[in-house]
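Enquirer: Here's a sequence, model it:
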Amino acid sequence: MENCTVQGLDNRWALFPQATAERDLLADPLTLSHMHSYQRNIENFIGTVKVPVGLAGPLRVNGTHASGDYYIPLATSEAALVASYSRGANLISLAGGCTAVLLNEGVSRAPAFAFTTLASASEFALWTINNVERLQQIVESTTRHGKFSDLRITIEGNHVYLGIEILPGDASGQNMVTIAAEAACRFILLNCPIKPAYFFVEGNLSGDKKASALSFLSVRGKKVSAEVVLPAPLLARVLKSTPAAIVDYWRMSAMGGVLSGTIGVQGHYANGLAALYIACGQDAACVSESAVGVTRFELTGNGDLYAAVTLPNLIVGSVGGGTGLPSQQACLRLMGLAGPGKARALAEVCAGVALAGELSIIGALSAGDFTRAHQRLARGDRHEPH
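Expert: This next block holds a predicted model:
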């Protein structure tokens, strides 16, 4: 293969004979020195794109798996984003940190089988249920780390969807479950007496790369909740707002989400998750499902603010995929979350980051500072508009 080789690189850049400056930027000496590292992650390699990385924090997380103060690397070209998340993280830390709990985990693939009649589809589904232990063995034979966790069956007319779910260990698990599902399908085709007219390894019922109603019914990746109680004086000092104003804004924005048909109730999970995913070698496209969730703000009995987020679809891993790339692994190491045994902690940190972002943006909106912050940081305008 001539993918990540000097010869392959030269052949591709020969398509752009006048692009010397562009080649120098994309295929700089540091990129070339790490070229072998990209072999399994890219095709038709021509270089790397440099995205600015900022540090937010510290974010104190008191989780079941993540515990301590974390400085969060965020890769973004959006001005004000890192400042906003850093403000929210500091607010949480000043309050003693957020509690974070991993509630559930599992990643699925949904093979789909077509039959001529509903009766055949039902017989097929029954056979599958009766052979679930054998399917478990087949699934687990394809991976050293993944464990079969569930089989969900959906019948729609003469179509059957099998929701094959595994526990992926420290990987995000998408490739793992795809390979496992393919093996399960081959076993079914060879052994089931009810033969489908055709099948596909994914029938678009797994929720992969999209927000869906499934988000709150089960889990895709890791489901995490995080909470914090913020004293009113601390909110006044850091956010220049009050618990009552924040709850008022949250209530109105939640209704706005209902009116617009939003799945979930949240302000901007996608901002922080996308920046964190890119920095840390996660699948950035999975932000489409990871950014689904619920933010809730309430007044406590003594007038403080209770804040919580629940994210049911955090597709993250500390091994595999892009986590082994040089810059991305460096970002994971900065948080102490690189390598085996760290994926669950990474998910809890992601929930803490989402909570920090919600507090900061809703605090700014409730205090009337949202536009001023963007004018100051995005446009470099140090003066208030007249």
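
Enquirer: Only C-alpha atoms from now on, for both contacts and neighbour counts.
Expert: Noted.

Enquirer: The stretch 1-150 of the chain: helices as residue ranges?
Expert: 6-13, 20-26, 29-33, 81-94, 118-130, 132-140 (DSSP state H, counting those that start in this stretch).

Enquirer: try the stretch 201-350 of the chain
Expert: 232-238, 243-260, 269-279, 287-290, 326-334, 343-367.

Enquirer: So which of those is the most surrounded?
Expert: Each of the helices of the stretch 201-350 of the chain was assessed for mean neighbour count using mean count of other Cα atoms under 10 Å. The highest is helix 343-367, with a mean of 26.

Enquirer: for that helix, packing partners?
Expert: strand 53-63, helix 81-94, strand 98-109, strand 221-230, helix 243-260, helix 269-279, strand 305-314 (3 or more Cα pairs under 8 Å, 6 or more residues apart in numbering; DSSP states H and E).

Enquirer: what is the orientation angle of it with strand 305-314?
Expert: 130 degrees (axes from the mean of the first three to the mean of the last three Cα atoms, to 10 degrees).

Enquirer: Specify the angle between helix 343-367 and helix 243-260 in degrees.
Expert: Using the same axes, to 10 degrees: helix 343-367 against helix 243-260 is 100 degrees.

Enquirer: Buried residues, the following helix or strand past helix 343-367. List them.
Expert: The helix or strand immediately downstream of helix 343-367 is helix 370-378, counting by DSSP states H and E. Of all the residues in helix 370-378, those buried under the rule 16 or more other Cα atoms under 10 Å are R372, A373, H374, Q375.

Enquirer: what do you get for stretch 118-135?
Expert: Applying 16+ other Cα under 10 Å to stretch 118-135 flags L118, S120, A121, S122, F124, A125, W127, T128, L135 as buried.

Enquirer: With distance to L162 added, can I get the residues you listed in TSV?
Expert: Listed next are the buried residues of stretch 118-135 as TSV, based on distance: Cα to Cα, whole Å:
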residue	distance to L162
L118	15
S120	15
A121	12
S122	12
F124	11
A125	9
W127	12
T128	9
L135	11
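
Enquirer: Let me have the helices and strands packed on helix 343-367 in a markdown table, adding distance to R237 as columns.
Expert: Formatted as a markdown table, the helices and strands packed on helix 343-367 follow (distance: least, Cα to Cα, whole Å):
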| stretch | distance to R237 |
| --- | --- |
| strand 53-63 | 17 |
| helix 81-94 | 10 |
| strand 98-109 | 19 |
| strand 221-230 | 11 |
| helix 243-260 | 12 |
| helix 269-279 | 23 |
| strand 305-314 | 14 |
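
Enquirer: One more, so I can put them side by side:
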Amino acid sequence: MPKLNLSQTAEYPIWDAQHTPRYAPDHKDLPPSATTNLAMIEKRWQALSSSVDKRILLDTQTEQTHGLYKRNIEHFIGTVKVPVGIAGPLRINGTHAQGDFRVPLATTEAALVASYARGSKIMTAAGGANAMLINEGVTRTPVFSFENVSQAGQFVAWAVTQYEHFKQLAHSTTQHGQLKDINVHIEGNRTYLVFEYLTGDASGQNMVTFATNAIFEYIVSQSPIVICSAYLDGNLSGDKKANSHTMRSVRGKKVVADITLPADFISRYLHTSVDEMVEFGQMTTTGALMSGGIGVNAHYANALSALYIACGQDAACVAESAIGITRIEKTAKGQLYACVTLPNLMVGTVGGGTELPSQKACLDILGLAGSGKAKALAEVAASLCLAGELSIVGAFCAGHFSKAHRKLARR
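Expert: Got it, this is the predicted structure:
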């Protein structure tokens, strides 16, 4: 078979000098410093395009509070403003979240806040959502390789005897974290250790990393079995990736929320019927299965990304947090029962970005800033997702989904 000359095909551009590597230094390289002092910020702006007005990103308030960002970002040049709207009141009868919550949502997508406001309205009118945090734990999963499976098994036999010492090492790195459990997975000559922690009111990714690293270094230096190679994380935790494992367990906080709505509420607020919403749920569950989706939900990611950005959470965790199950059924009395199960809510009310000015203000609006509030925030997040599921399913059933986006996005 003759070789294909890509330069002679219409589908591919001819390879020429513009694709040749260039090694000339960039004389406008940004100063490689993690500091946020004003002098360094000015140097970075001098290296950027002069066509950009720096006051857009480095406004007066940001300039005055620049020191607050030093633990959250490197190569700092300013802040980006994202519109924030309020959904609610959202009434929640939770194990930890009790009351009516005004929920700040940061987004650039028109119709999103309106949808969650509508879902919140119907749920509040019906007495509120029930919400229950049923499990919590954050994992880090180091991996170790050996010459063969026999040695991997011997390593496990030793490692399980070290649990109490592992706990002491983990606790030496944190005042708030606690090693909760260890699970073992052997794959051929490799062993994955799953360390699971309680992280208090912090989301906890850094906390579990530091704690596990202390244990990891002890294992590498003290293992009686020769370790061929080892890495702090073997990608089994599901950190910032959609994964099916947590559907049966937990990563972060696992929350269930549900509500029962009278049939007349469905027609009055959502302009559809119980039967239509149940049928829609059945059809879209089939669609989710055919698409290979993990869990079944309409748009948890919308609620969680907007809430996470507004309230200083790690937005990348939406990749794992936005999995779960939405279920809609008709009760024996002809009412609509709806529930959501989210096993992967990575939320915190201390640490990370929660203490930055705008983000803390949003947590203050919720009444959930500071210690002792993370479990309540998780129940708010799940209830918000439930509100969004009811609203979007109602919109599709009533034929209003496209109309609402056209009206609100193109006004």
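
Enquirer: re the thing from before, which one of the buried residues of helix 370-378 of the first structure is nearest S86 of the first structure?
Expert: A373 (13.6 Å; Cα to Cα).

Enquirer: What's the closest one aligned with over in the second structure?
Expert: Aligning on TM-score structural alignment places A373 of the first structure opposite A404 in the second structure.

Enquirer: list the contacts for the nearest residue to that match once chain neighbours are set aside?
Expert: Leaving aside its chain neighbours, A404 of the second structure sits nearest to A111 (6.7 Å; criterion: Cα to Cα, 6 or more residues apart in numbering). Neighbouring residues of A111 of the second structure by Cα atoms under 8 Å, 6 or more residues apart in numbering: A404, H405, L408, A409.

Enquirer: Of those, which ones are shared with the first structure?
Expert: Contacts conserved in the first structure for the contacts of A111 of the second structure, using both residues aligned by TM-score structural alignment, their matches' Cα atoms under 8 Å: A404, H405, L408, A409.

Enquirer: okay, these in TSV with distance to E379 of the second structure next?
Expert: Compiled in TSV, those are given as follows (distance: Cα to Cα, whole Å):
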residue	distance to E379 of the second structure
A404	28
H405	28
L408	29
A409	30
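
Enquirer: corresponding residue for Q282 of the second structure in the first structure?
Expert: So, by TM-score structural alignment, Q282 of the second structure is matched to R251.

Enquirer: roughly how far apart are its match and A270 of the first structure?
Expert: 20 Å (Cα to Cα, to the nearest Å).

Enquirer: Repeat that for Y85 of the first structure.
Expert: 12 Å.

Enquirer: Also N191 of the first structure?
Expert: Taking Cα to Cα, one finds N191 of the first structure at 44 Å from A270 of the first structure.

Enquirer: again with S288 of the first structure
Expert: To A270 of the first structure, S288 of the first structure is 8 Å away according to Cα to Cα.

Enquirer: Also Q7 of the first structure?
Expert: In terms of Cα to Cα, Q7 of the first structure sits 39 Å off from A270 of the first structure.

Enquirer: and if you look at G68 of the first structure?
Expert: Taken as Cα to Cα, the span from G68 of the first structure to A270 of the first structure is 24 Å.

Enquirer: do H34 of the first structure as well
Expert: When distance is defined by Cα to Cα, H34 of the first structure is 30 Å away from A270 of the first structure.

Enquirer: go on, V201 of the first structure?
Expert: 28 Å.

Enquirer: same deal with L135 of the first structure?
Expert: 36 Å.

Enquirer: Might one say that L334 of the first structure is in contact with L74?
Expert: No: counting by Cα atoms under 8 Å, L334 of the first structure does not reach L74; the two are 11.6 Å apart.

Enquirer: corresponding residue for the residue nearest to A404 of the second structure in the first structure?
Expert: By TM-score structural alignment, A111 of the second structure lines up with A80.

Enquirer: what do you get for A129 of the second structure?
Expert: Looks like A129 of the second structure aligns to C98 there (TM-score structural alignment).

Enquirer: Disregarding residues adjacent in the polypeptide, which is nearest to L179 of the second structure?
Expert: Y197 (4.4 Å).

Enquirer: and the one you found, which of the three is it?
Expert: Following DSSP: H, G, I helix; E, B strand; the rest coil, the label given to Y197 of the second structure is strand.

Enquirer: tell me, how many neighbours does it end up with?
Expert: Neighbour count for Y197 of the second structure, taken as other Cα atoms under 10 Å: 26.

Enquirer: Trace it over to the first structure, please.
Expert: Matched to the first structure by TM-score structural alignment, Y197 of the second structure sits across from I166.

Enquirer: Which residue in the first structure aligns with S371 of the second structure?
Expert: By TM-score structural alignment, S371 of the second structure lines up with P340 in the first structure.

Enquirer: Pull the contacting residues for G317 of the first structure.
Expert: Contacts of G317 of the first structure (Cα under 8 Å, 6+ apart): D170, A171, S172, G173, Q282, T323, K342, A343, L346.

Enquirer: 6 Å instead?
Expert: Taking Cα atoms under 6 Å, 6 or more residues apart in numbering, we find G317 of the first structure in contact with D170, A171, S172, A343.

Enquirer: Give me the nearest residue to the first one, chain neighbours excluded.
Expert: What it means is D170 of the first structure. D170 of the first structure's closest residue in space is A343 (Cα to Cα, 6+ apart), at 4.9 Å.

Enquirer: That neighbour: what's it in contact with?
Expert: Applying Cα under 6 Å, 6+ apart to A343 of the first structure gives the contacts D170, G317, S318.

Enquirer: Can you give me the neighbour number for the residue lying closest to K373 of the second structure once chain neighbours are set aside?
Expert: Spatial nearest neighbour of K373 of the second structure, chain neighbours left out: T349 (6.1 Å); criterion: Cα to Cα, 6+ apart. By the criterion of other Cα under 10 Å, T349 of the second structure has 28 neighbours.

Enquirer: Thanks a lot, catch you later.
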